[in-house]
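Visitor: Got a sequence here, can you model it:
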Amino acid sequence: MNIEVSSSFKAQAKKAIWAIVLFFVSFLLLIIVGLAIAALLIYLAVQIVKHTPNFTTLILAFGIASSGVILVVFLFKFIFQKSVSNTDGMREITKAQHPKLFQVIEELAAQVATDVPKKVFITDQVNASVFYNSSFWSMLFPVRKNLMIGYALVNASTKDELKGILAHEFGHFSQRSMKVGSYVYNCNRVIYSLVYENNSFENSIEKFSNGHIFLKVTFLISIVIMRGFQWVLKKLYNILNISYLSLSREMEFHADAVATHIVGSDTMIDSLLRMDLADKSYNSVIEFVNEQYAEKKKISNLFSLQKDVLQFFGELNNLKFKGRYPLVTIEEIDQYQKSRLIIKDQWASHPTTGERIKKIKTLNIKKENPNIVEANVLFDNTTILEEKLTDLFYNDLEDSSLEQINLNEVFNAYKAYYKTVTFNKEYNGYYNYKNPILEPSQISEVYPLLTFEELFSDEVMELVNSYNALSSDFNDLKFLTVEDHVIKTFDFDGVKYKKNQAGHLLEGLNKEKEVLEAKIQVHDEKIYHFFLQQAKLNDALPKWQKLYDIYVYCDKLYDLGFEETQKLEKQLEFLQHDLNLDVIYKHLKDLKNIEEVYKKHLKVVEELPLYQEAINDDLKEIVTAYINHNSLYIKGNTWNDDSLNTLFSCLRLLPHIHSRLMFVSKKQLLDFQIDMIKVPV
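Guide: As a prediction, the model looks like this:
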């Protein structure tokens, strides 16, 4: 297969090639300068010993000569470094184990005109990728690639869709010009090695120089020169990366074209549009599994549950199905994407899903009778494989004494869990990203009562989604008014602007935002009055009012907890600095005063009945341990690690506790309102 690369691909490839040339020329000059400096230092060391031979000058000469050697080692250490891909969480599979899969892989490799993978790995992810161990020498000698297939992706794909995904991965290596990307990647690796991977190298220098003051001073020479070289390399890194990432986006379009010619436009588009839902469903399974793990329970097969959850999510979203696979449309994705602001992300390695679909549509490649057979038919003994991958997931967890949930009960257990972490679907998503009105006592106007359906209609959701998008655009434009970024231009409402024009748009956008905000405020007041009347009609006013009060109180506690946590974190900033003991004790004295207020807040939270109900025992123990903790953070001249760990454990935990209380109080109120209106009046 020989697919003509686009003109934009060729243009980006040329830019990348020029960036590579610039890198090699600049780096060669740095090496020449570095070697000249090293030679000069070694010559100077020889002359010092030659003219004044004694022990002191020998140490000095040794330090100067070593500085030259260190500089040379620094410049050439990248040659010996190798980027080894991490295969933790992966399981290698072979042709003998899964012959049908490997037959497809071999057929695709032949169609795309590339080599078959060196090894094939299976993992639990919603992903597929080609990877390899790279070094400087891989630019000169070909390196065979490995293929990683995520079984959660297989589980959410038809056979043809999986073929398209694999063909996309092979497509990255189907054209000779694709090698440019590999060159740029390895040039980046060289720079990254020299600029950012120096901790162990510099630690070794520092440890070696501790033997004598002359060594410290002379080794400082090499450090200063290295810093200068790194400054130049950082500039090259930015140039090279921008060109590489622009090329990378074109490579994605090209790989899509390769895959589309094999499986057709519709199959590729269906697969791309389902990826977010597949990812969401599998992440939800993992969250459920983690929740069960906290209760000392486990499941035997992640992927059997994933199938059920994917279908469950499809039904929740009223999607059509292709076999057992939900069909997501671009319109369903676009209904939440109402942003009017477009900022081209020059640091993005992949184009957006919308951009990819647009390109695939233009190819318009039709395939008759697309195969909707499940992709896992390509694997043998799927149940055993799925259970082994599930075991691999649990291997990362510590507790092995877990009760296994009966396979027939797992999905019901999941649905019960899902109800506890989501708001009632009858609200039509209205409260997914906003709260009920927080200050009902300030409402004076009484509105004509609307029906529940009118209050939470699709038209109302359109208003909320527009406001959310507008708020996001406003914040992004505000960011553009700050000078410290590389963005030069942006599009708003289809018109191109320069970054210094962002401020002019903010005033008008803020007025729009205020208008929408006022409309939503009025609507929230109508909702409040609707449920107030329902509570009165159903003789449920005391219970409803109590739940409302708890929700408002938890919101205030959330804000207060955020403020107290910020104060404590600010006071703890002194731990990041190297201070003498007297200064440390002064900071600890100030810390004690702030901690007293912080602990008072924690005690208030502890006394909430909702806290006892909603927070698990392990988290409660951490909070109680910190409240009762009175040990010193420093003993003599050393830190008390146990005391510090107690403090930081609680500090990390409090935002989660407040979020949990806020969510549970909100959910209890919303659930009660739904139950209340279902009671016959």
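
Visitor: hey, let's count contacts and neighbours off CA atoms from now on
Guide: Fine.

Visitor: Residues contacting whichever strand or helix holds residue 56, please?
Guide: In the assignment (DSSP states H and E), residue 56 maps to helix 55-76. Contacts of helix 55-76 from elsewhere in the structure, counted by Cα atoms under 8 Å, 6 or more residues apart in numbering, are 31, 34-35, 37-46, 48-49, 194, 214-215, 218-219, 221-222, 225-226.

Visitor: Check which helices and strands whichever helix or strand comes after it sits against.
Guide: For helix 55-76, the succeeding helix or strand toward the C-terminus, using DSSP H and E, is strand 82-83. In terms of contacts (3 or more Cα pairs under 8 Å, 6 or more residues apart in numbering; DSSP states H and E), strand 82-83 is packed against strand 134-135.

Visitor: contact partners of the strand it packs on?
Guide: Counting contacts by Cα under 8 Å, 6+ apart, the residues touching strand 134-135 from outside are 79, 80, 81, 82, 83, 84, 143, 186.

Visitor: coming back round to it: return the set of buried residues in the helix holding residue 56.
Guide: Residues of helix 55-76 classed as buried under the neighbour-count rule (16 or more other Cα atoms under 10 Å) are 57-72, 74-75.

Visitor: Would you do the same for the sequence below? I want to compare the two.
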Amino acid sequence: MTEDALKPSKQFQKMATKSVWAIALFIFTYLFLIALSIGLTILSCYAGIMLVAAKPMFITFMLCAGLCSFGFLIVFFLLKFIFSSNKIDRSHLTEITEAEQPRLFNLINSIVEEVGTHFPKKVYVSSEVNASVFYDSSFWSMFFPVKKNLQVGLGLMNTISTDELRAILAHEFGHFSQRSMKVGSYVYNVNQIIYNMLYNNEGYNNLVARLASLSSYFAIFVVLAGKVVSGIQYLLTKVYDIVNLSHLALSREMEFHADTVAAHVAGSKPLITSLLRLQLADYSLDTVFNYYSKKISVNERTDNIYPQQYFIMNFLAKVQRLSIDGGLPQISEDYNKKFNKSRLVLKDQWASHPGTEDRIAHLKKLNIPLKNHQEGIAIDLLNDKEDLLKKITEGIFSRVNYEKSPAITSFKQFEEEFVRENAINSFPEVFNAYFDYRNPITEFEDDVFEKPVQPFNINAEELFSDENLALIFESRSAITDLDTIDRIDAGAIKIKSFDYDGQKYTVADCKKLIDQLKKEVESNDKKLKDFDHRIFEYFRFKASEQQQTETFKAYYSKYISVAETFNIQQKVHQDLLDATSFMNATTPFEIIRQKMLIVKNEEVKFKEKLSELLESADYESLITPEIKERSTAYLNVNFKYFAGTLYFDEELKVLFAAMDDFAYLITEYHFKTKKALLGFEASMEVSVLNA
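Guide: The predicted model follows:
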């Protein structure tokens, strides 16, 4: 690798200089505080000794000890970080060796040699979609070199190519490829020191409590020492903000530098493609975990989660019509931008990493061709792959408490059930996920079904094109942008300026921009409602064309009725949820008593709707014996929930369980009715295609 690749950018050097000045500020402040505290300690001890010398007796001896402890506590507070260390939890990691995994270690060796850094002290694998270099740190890490460890997630290796793994590991080693990167380590450790003095005070507080309990003489001086320490913490808080901001700004530049190193080792493309896929890979693994969390109650698990993660990733990619190359989904920038149409750009000074879009733009600008190409998926580098994956899976499930020894679900069982559940919980593909975000329109004139139909010269695929669906995401992004700018205007987000739609704005411009966005949100809402009407008219035309008008009317009328009921049910549930929200925060007893009157009032309406639901034949198939038992028990009792100064926790559990059951039942029934309507509409489209 060329020296230019390892040379930090001008922006990096600028941020490093700022960080050095921030460290200098801390050192000056800290030495000043140390000198002050030592002087105060000497003065306290001298005063105590003089007091004893003037009048030797028990009280003066105790006062002398108290004065000495006063000074000692302040000095110890300022020096305690020297004795502390930050040890990384390794309980979820499994160490691997070169003898066990020679191909993976060969890859690591080649990267280490090219980057010009040291081989990791130890290499670990974990279950995660992640890779990192880590080490146990302490105050002395700034003066003595510490060998780093490498952690590679099998959930990552399972979802990236070998080229992408090379790029990711080169990025991690790139953080330690230059002496100038040591600045980041110093800033990090200074941050840890201040953080320790500000927040890691459990041991110090225990010492203070023990001293105070020895005698009332000590307690007086402990309180005085606490006042001085509070003043020191206030000053350090201000320094912490300066050092931390410098650290975060430098961290962002360090990420760009590490990306540059990765590009020179593997080329720009592998890191770009892995960055774009990581969210899907992480979501796929979470989906597997969620699936088996629901299986705990029936004592089921798997012996290998990784084939299932891989299956879900590619299954979802096919559903989203993404291309698959080399066994891996290829996600484009345009695909990501499809869901995020925000035009608001905030420079987050508290972010430790640059955004994915900024990193990709940086890598594209480098435009380094693919290097050191190797075929295959990264997980195939592992020897005895199945055994290792099963070992890691075993470690995951060993932390779960099953009632009895769990049965092992085969991959085929998982695949069949996942596909079946996905089909049950999804709307027909013909709608291109439009109705994942919106409901069919229900606001019509009374005679809408009797009006003459208008012919359409398009099909559903054209109607539900990505171009037409873009309005949904534009509308959602505009609402989010409006909310953010509203918070900037109110001072909830502290920022001096921001970019919107390519133009720079200040806080003073917020009100004008808010008015503009409100009009845009209203316009988008009207356009979406007009499009909803167009969709309705399209399927009304289809029904007429296929002589199914009455069937279409029956499905749609049923949905309108259920949607209207659902809206009422949702409001009753939300009103009770809002009424009980104060229970999540510390609230004065008198306020609790007042708010409980509102809770009981809202509960009357909630119980009425819950009773109606339990008696309705429409919900019968959804009401399990457990739900029936819980709901009936709740309805038959009039709980108080609070009296005197205490909440009745068992009663509140029953209330919130009833609310959860109610929300599940109304949501599921609305979903089933909506899907029935959409299924019928989709069948009319299929009928035309098969004709």
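
Visitor: could the contacts of strand 134-135 of the first structure go into a markdown table alongside neighbour count and distance to residue 324 of the first structure?
Guide: Conversion of the contacts of strand 134-135 of the first structure to a markdown table gives the following (neighbours: other Cα atoms under 10 Å; distance: Cα to Cα, whole Å):
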| residue | neighbour count | distance to residue 324 of the first structure |
| --- | --- | --- |
| 79 | 12 | 51 |
| 80 | 9 | 50 |
| 81 | 15 | 47 |
| 82 | 15 | 44 |
| 83 | 12 | 40 |
| 84 | 11 | 39 |
| 143 | 14 | 39 |
| 186 | 20 | 43 |
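
Visitor: Tell me the helices and strands packed up against whichever strand or helix holds residue 612 of the first structure.
Guide: Counting by DSSP H and E, the element that carries residue 612 of the first structure is helix 609-614. Of the remaining helices and strands, those touching helix 609-614 of the first structure by 3+ Cα pairs under 8 Å, 6+ apart are helix 641-678.

Visitor: distance between the helix it packs on and the chain's centre?
Guide: With Cα atoms, centre = their mean, to the nearest Å as the basis, helix 641-678 of the first structure stands 23 Å off its chain's centre.

Visitor: For the helix holding residue 56 of the first structure, give me the average deviation versus the second structure.
Guide: Helix 55-76 of the first structure differs from its equivalent in the second structure by a mean of 2.4 Å after superposition (mean Cα distance after the TM-score superposition for the first structure).

Visitor: Can you give the distance from that helix to the centre of its chain?
Guide: Average the C-alpha atoms of helix 55-76 of the first structure, do the same for its chain, and the two points are 44 Å apart (Cα atoms, centre = their mean).

Visitor: Same question for stretch 581-599 of the first structure.
Guide: For stretch 581-599 of the first structure, the distance from its own C-alpha centre to the chain's C-alpha centre is 36 Å (Cα atoms, centre = their mean).

Visitor: how many other residues sit next to residue 341 of the second structure?
Guide: Residue 341 of the second structure is flanked by 18 other residues according to other Cα atoms under 10 Å.

Visitor: ok, it touching residue 474?
Guide: Yes: with contact taken as Cα atoms under 8 Å, residue 341 of the second structure and residue 474 are classed as touching, separated by 5.3 Å.

Visitor: Quick one: map residue 652 of the second structure onto the first structure.
Guide: Residue 652 of the second structure maps onto residue 647 of the first structure when the alignment is built from TM-score structural alignment.

Visitor: Correct me if wrong: that match contacts residue 628.
Guide: No: checked against Cα under 8 Å, the pair residue 647 of the first structure and residue 628 is beyond contact range at 11.1 Å.

Visitor: Looking at the two, which is more packed in?
Guide: Of the pair residue 647 of the first structure and residue 628, residue 647 is the one with more neighbours under other Cα under 10 Å, namely 19 against 9.

Visitor: Chain neighbours aside, what residue packs nearest to the more buried one?
Guide: Spatial nearest neighbour of residue 647 of the first structure, excluding adjacent residues (Cα to Cα, 6 or more residues apart in numbering): residue 626 at 6.2 Å.

Visitor: Now do the same contact list for that neighbour.
Guide: Under the criterion of Cα under 8 Å, 6+ apart, the neighbours of residue 626 of the first structure are 646, 647, 650.

Visitor: Neighbours of the first one, how many?
Guide: Here the count is done by other Cα under 10 Å, and residue 646 of the first structure has 16 residues near it.
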